[in-house]
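>>> what would the 3D arrangement of this be:
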Amino acid sequence: MDVADPGGPDVSVVVATFRTGAPLLDLVDSLARQTIGTDRLELVTVDDGSGDDTPDVLRALAADRPWMTVAEIPNSGWPCRPRNVGTDLARGRWVLYMDHDDRLWSQALEAMVSAGDRAGADVVIGKEVRTGGRTIGLEAFRSSTDDAHVTRDHAFEVLTPHRMYRHAFLDEHGVRFEESLRRLEDVHLLAAAEVHAPTTAVVADLACYQWVIHGENSSLRHPDPVEYFDAARRVLDEVDRWPHPEEVRDDARRVLLRALVLNRASPSGLPAWDEEYRRAFFAEARRLTRERLPASLDAGLGAHDRLRAALVRRGDLDLLVALGTPRRIPTTRPHVAAVEAADGRLRVTVTVRLLQGDGADLVLRRRGDRLLLRPDPLVPDDLATVLDVAAEFDAARVDLLLVERSTNAEWFQPAEVGTRLVEGPDGPVWEATLVADVDPATARAGHPVVPGRWDLRLHTHLAGIDSRVLVRLDEDLALPAPLRQGPMTTAAYRTAGGRMALHVTRTRPPGPSRSRRARVRLLAGRVRRRLRLRLR
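Okay, here's the model as predicted:
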């Protein structure tokens, strides 16, 4: 068994701090509640020269927490240096990197350490939940595995640093955060670790890491375009070194092409930025694409992404921005066709179509043996061929997600899916019907749901269109009576916004009434008095 310190803990949680404030208290509290026990963990905080009272707060917290270590360094300007210092100070067999404003679910460390030890893994990815935004790399958490493939199992799509590494693996290969980077340092670490072909375990049956999104997250600020894409080149340098077949490296390059370039054409990206910054960012994105992400990669993209990639390569920023506005981005609007209760489960039937951004059906166009996404009138005719989706229907993914409203934790539900082309007056339209069994006793990857409000979200991935939309519920659709399983009651209902949701409550077994309890106390008093009289 690997041991970083023979007398040390199982896991060291390394946190870089900088003018952290109150959120750090939530992080510390979440560690104190870990079921693994504080005798098997340590928190190593390294303050990056905050220049305020953050170090004092850290020392005060550590005063009555022997499992907490506090270190300070001069300001380096980014989390890389403090994380590396924390890694060198860590005594645990495992090292987990956390941001200073995030939290862990109570069973996270126990589950991740257990999975890593069982699998003999070098890296463990615990189910990550992005509260306040869309979770990145959701597909990686479809099921737990002891040996996740870097691309086939979508592990590389979880482009965050919140992984647990075997300390001996980090030390043996000298894997550390690249301190010269001010952007994409976390993605660089993932790519650098993969150079050494680690065994990666995934914990998907328990929510582990809660990534809290708010306005102060540094990852949400506009990066300097030159610095950002220079960092992207450093990431690609590491991908080039992977000891995998070229098709695996190409899959990773496509992940980066989508994440770093194409997804920037979403409504909150290029269309929302001021003109000067937008053009500077696009120029650097196009330069990177032409230098390091060849057009041969585009064949492995969905049609919608192929179109965006073609526009980047030809330098058509204006059209890319125009197609990135909400009314022009393809979407879905799933609705519940039927709900029935049987055998303690809710059987939910959902239908969904591809739509244009304005809500009209996204009509397909036949051209010989090709089936094209009908291009926007703004798209030049010579780009229509990249919109051929005839070969993409078999790869479509449609999933019903049960979503805990308070945390945004999403759980895949078992379902059967059928797809078809529906002929309309203007041409065929793609449609899918999903039938899912939602069992409150097992809906969280084999675990029961907990009391609270739960939403239904349909995840549709087709032709480069990735849609996660709450499911609508028609007003005239009858809902079944609540399900009762032991003390738990699950009731389907229609939200004020016309969506389907579940309300889960726990019923306490009835106790004796107040008058009955009073009679019991009175009788007990009489018995005690009689005993005293007999003992005199």
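
>>> switch to C-alpha atoms for all contacts and neighbour counts from now on
Fine.

>>> ranges for the strands of the stretch 351-500 of the chain?
Applying DSSP state E, counting those that start in this stretch to the stretch 351-500 of the chain gives strands spanning 364-367, 370-373, 397-404, 409-412, 415-424, 427-438, 452-462, 465-470, 472-473, 483-485, 488-494, 500-506.

>>> what does the third one contact?
Residues outside strand 397-404 that contact it (Cα atoms under 8 Å, 6 or more residues apart in numbering) are 409-415, 417, 432, 434, 436, 443, 452-462.

>>> got it, and the second one?
Taking contacts as Cα under 8 Å, 6+ apart, the residues outside strand 370-373 that touch it are 303, 362-366, 384-385, 387-390.

>>> repeat that with 6 Å
364-365, 387-390 (Cα atoms under 6 Å, 6 or more residues apart in numbering).

>>> could you also give me the structure for this second sequence? I'd like to compare it with the first:
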Amino acid sequence: MPRTTPPRVSVIIPAYNSMPELTKCVTSAIEQTLGPEQIEIIAIDDGSTDGTAEELDRLARACSRLRVVHQPNSGGAGGPRNTGLDLATGDYVFFLDSDDYLGPDALRRMVTTADENRTDVVLGKMVSVGGRAVPTAVFSHNQPRTDVFSSLAYRTLGCWKLFRRSLIERLGLRFPPYRNCEDKPFTAAAYLNADGISVVADYDCYYSRNRQNGNNLTRTASALVHRMDGTRLCFETVARYVEPGPRRDRIMRRHVEWELCGPLRAPLPREDEREARERFYPQFREWALRYVTDGVFQQIAPPDRLIVHLLRADRYEDLMTVARHAKEDETRGHIVDKGRVYWLHPFFRDPLKAVPDACFDVTDRLPVHHDLTDAAWTGDGGRLRLSGHARIDSLGPLEPSTRLILRPRGFAHPDLRLPVVVGATPYLPGAHTGDSPEPAARFSAVLDLDAVDSGAPLGDGVWDLHLEVHCDGVGRTVRLRQARTDGDGGRTDPAPRELRTTSRTGRGPTTARPFYTPHGNFSVEIRPTPAEPPCHVTEVAWDPSAPGTLVVGGRLTAEAARHRETMTLRAEDDTGLARETSLHCAPAGGHTGFTARLPVRELPPGRWTLTLTASVTPGADEPHAPVPVPVTTTLTGTRWFSASRLGRPYYAKPLPRGAHGALVLRVAPVRLTVALRRRLRALLN
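Sure, this is the predicted structure:
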């Protein structure tokens, strides 16, 4: 049966002498849970001689969605990928190398993520098979919508990702004809122009493996001659799409570390001496002069700073000496001088070499090993006791000048610096001591939240805790965090505690909430103790007898029941437009129950946040905070026909919760083409 609707994804597989891995690769694309009508597979045989062409033809005879193209060998993966792009018709494109394979649910998850978050590029979690290196840091957690400046996405420039095809065609992106590094400029350009990037980290999407015969292009085309053009294009791509400044420096840093300094430590010393000096070295030097700004120089590690300095200074012989001894020089120790720590490289303060100290300064890069082993209230007041251990790698014991820092998050207030007790301090009862740190690395502190700010109580807001670690006269400040987790992978927060009101003149009760962030960082939130909400929601459902009408029910507190006429169910959209409906109240089992009916069908299209609100009650200083209508798993979407809008169908569906956990409804007209497409897919399936 011919295809009636465009596919969601075009899977492009470049193949050259790919047996026996090819069969599993193609089969993994055919068996995707996204569905047969949602996928087209375009496999390009790039002049194979090992049976790859015959295997593709065999697979295509059994699968109408697999299109096979045979073409003369192009010498790299870029050529066949471009052939696939010219033929692709899907909303998205996914590049799958013939060595690798997909998890069964990979494409469905990535397409759903791109659709829901309207992102142009989706990274699916990569898995190593047989020891092949894959990126891991970017896949530490799901990221529904991010970009290259606020994530680690730019650290992986392989093209094994889901790309929105309209982005590729708008930019006119195609792969350059290089044997190595051909995918990095392509992915870089897509990243830097994407309207959002997503990361799927909770499912193994892409399995990367080495070929049995060892002829992966990354191995057979590893010489510098195959890398130079791609590296040049990487630098030019960043310069083209990102204006000079800190944002460009952040992106350029990746290429300076990986594409400039990396090859100078490994491949360059193995090259022919004449080729290295006359062909490759001048190009590396040009990149160092043109693209390594002072901002980039400050961000890179000392070994890379040394390489960049020697390139800028045009010192070829010294550069080759550094490159040839890079591994053994990595293990050299450090020296502390005037509060700074330096790498003891042979060139350090050698008067004949005259290399600036900045090229060897590792102070800000020495790891700080620390752990908040316990946090607990002590006594009846607002005294919070902390204990843990900390040390700076390669340096001596903690010094008494070590300080705890409370830093306000998002509001103006000076940092609060507090002393800690260092040395053989005892752990709190029940504290974790499994790491058995040296006594000289231990610390403890007591925060009196009622008097911590020069005798005044800690102000309202979130305060993040940092530790300023001092060892051998060297200071490093780190975010105070707890490394260990509970059995379920979380951490146990100390219970919230109401603080004394006597020291807070003119203030009502205040609550301190110590908590760990998802990454284990420790913070304290100070907020006025909330009053009891005027109502409790127990029902959220669509009225089966009145299409497009939402019913919200629950009970009122005794105080709210006395002023029930002030209570309303409020729907507010993103522009501030609001609609309110009154509550119908009646006695119910010893309390006052309420029901509110919201005619969602009368709301204009938009995103509407639902809350229950009450005006000021007699004797109260300010109105109650809005009570969010909670999100329920049982509430689904609904549809209706609007007579006032030419009988057009509309829908409302719940979205991820909004501010303070409130229910958000999206109201919009049904896109008839989308509805028809879904109906056809259902019939065909």
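
>>> nearest to residue 75 of structure 1 among the contacts of strand 370-373 of structure 1?
residue 387 (49.4 Å; Cα to Cα).

>>> secondary structure class for the aligned partner of residue 319 of structure 1 in structure 2?
Under the alignment defined by TM-score structural alignment, residue 319 of structure 1 is paired with residue 321 of structure 2. In the three-state summary, residue 321 of structure 2 is assigned as helix, counting by DSSP: H, G, I helix; E, B strand; the rest coil.

>>> burial of residue 321 of structure 2, as a residue count?
Residue crowding around residue 321 of structure 2 was assessed by other Cα atoms under 10 Å; the count is 12.

>>> measure it to residue 99 of structure 2 for me?
Here the criterion is Cα to Cα, to the nearest Å. By it, residue 321 of structure 2 lies 38 Å from residue 99 of structure 2.

>>> check residue 136 of structure 2 too.
Distance, residue 136 of structure 2 to residue 99 of structure 2, by Cα to Cα: 19 Å.

>>> more neighbours, the two?
Set side by side, residue 136 of structure 2 and residue 99 show more neighbours around residue 99, with 25 against 15, by other Cα under 10 Å.

>>> shouldn't the more buried one be in contact with residue 19?
No - because the distance of 8.6 Å does not satisfy Cα atoms under 6 Å, residue 99 of structure 2 is recorded as not touching residue 19.

>>> overlap in contacts, the two.
Shared contacts of residue 99 of structure 2 and residue 19, counting by Cα under 6 Å, 6+ apart, come down to nothing at all.

>>> buried residues of the top helix by length along structure 1, list them for me.
In structure 1, assigned by DSSP state H, the helix with the most residues is helix 514-535. Buried residues in helix 514-535 of structure 1, counted by 16 or more other Cα atoms under 10 Å: none are found.

>>> same question, stretch 201-212 of structure 1
Of the residues in stretch 201-212 of structure 1, those buried under the neighbour-count criterion (16+ other Cα under 10 Å) are 201-212.

>>> where along structure 1 do the helices fall?
Taking DSSP H as the criterion, structure 1 carries its helices at 23-32, 54-63, 80-89, 108-119, 167-173, 185-194, 225-240, 246-256, 275-292, 303-314, 317-323, 514-535.

>>> one step back: export the buried residues of stretch 201-212 of structure 1 to CSV and tack on distance to residue 235 of structure 1?
Supplementary listing: the buried residues of stretch 201-212 of structure 1 in CSV, determined by distance: Cα to Cα, whole Å:
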residue, distance to residue 235 of structure 1
201, 22
202, 23
203, 26
204, 26
205, 30
206, 30
207, 28
208, 26
209, 24
210, 25
211, 23
212, 25
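
>>> the match of residue 319 of structure 1: what's it in contact with?
Counting by Cα under 6 Å, 6+ apart, residue 321 of structure 2 has no contacts.

>>> state the distance from it to residue 369 of structure 2.
Relative to residue 369 of structure 2, residue 321 of structure 2 is positioned 33 Å away (criterion: Cα to Cα).

>>> if we can go back for a sec, report the buried members of the contacts of strand 370-373 of structure 1.
Listed as buried from the contacts of strand 370-373 of structure 1 are 364-365, 387-389; burial here means 16+ other Cα under 10 Å.
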